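# Need a 3D model of the following:
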Amino acid sequence: ANIQSIMASEKQVNILMQLLDQALAEVDNIEGKLLSYEEMLQSVKEQMDQISQSNRLIQISNTNNGKLLDEIQFLV
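Got it, this is the predicted structure:
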């Protein structure tokens, strides 16, 4: 009975090891996806920063155009 108990225990340990290997593989898979998502989000952030900078420049240009128009109207 003792040998059977040891054999059953060894079988359970092997099953547990297989499950742990599968879990580690899944963790690696998820980690890869998260890395990919992080890269995509970084790209989106950079694009948003560029758009924000463009908007600031457009606002400055609009302000300058308004001032220029006021000066032209004052002179005319």
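
# rest of the way, CA atoms for contacts and neighbours
Noted.

# What count of nearby residues applies to residue 15?
12 (other C-alpha atoms under 10 Å).

# residues in contact with it?
Listed by C-alpha atoms under 8 Å, 6 or more residues apart in numbering, residue 15 has no contact partners.

# element containing residue 19, please.
Assessed by DSSP states H and E, residue 19 sits inside helix 2-75.

# To check against the first, give me the structure of this:
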Amino acid sequence: MPGDDNGFREFVDARYMDLLRIAYLLTGSAHEAEDLLQGSLVKVMRRWKRIDDPWPTCGRRWSTSTSACGTDTGVGR
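Modelled structure (predicted):
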């Protein structure tokens, strides 16, 4: 329902640039970071009403997405 987002838009408005920076650090590419963030936000939006704290959910989605794409982030080296 339009307008019935229970704070999702506010979350995205407030955190978009921070989330995009994190996605960039994970991918090393501005284009891939944007794609990763968009895909993650779509998944989070679908489950928004069931999420108490969106941060762990976003992080889990990014980890899964980068692993599935075979992206080597260099994290943990």
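
# Any idea what the TM-score comes out to?
Here the TM-score for the pair of chains, by TM-score structural alignment, normalised by the length of the first structure, is 0.27; 24 aligned residues with a C-alpha RMSD of 2.5 Å.

# and for the host helix or strand of residue 36 of the second structure, what are the contacting residues?
Assigning secondary structure by DSSP H and E places residue 36 of the second structure in helix 30-47. Residues outside helix 30-47 of the second structure that contact it (C-alpha under 8 Å, 6+ apart): 8, 19-21, 23-24, 26-27, 54, 57-58, 61-62, 65-66.

# Buried among these? Need that as a selection in ChimeraX.
In ChimeraX, this line selects whichever of the contacts of helix 30-47 of the second structure come out buried by 16 or more other C-alpha atoms under 10 Å:
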select :8,19,20,21,23,24,26,27,57,58,61,62,65,66
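
# Which pair of the contacts of helix 30-47 of the second structure spans the longest distance?
8 and 27 (24.2 Å; C-alpha to C-alpha).

# gap between the helix or strand hosting residue 56 of the second structure and the chain center?
Using DSSP H and E, residue 56 of the second structure maps to helix 54-69. Averaging C-alpha positions (C-alpha atoms, centre = their mean, to the nearest Å) puts helix 54-69 of the second structure 7 Å from its chain's average.

# helices and strands around it, which ones?
helix 8-27, helix 30-47 (3 or more C-alpha pairs under 8 Å, 6 or more residues apart in numbering; DSSP states H and E).
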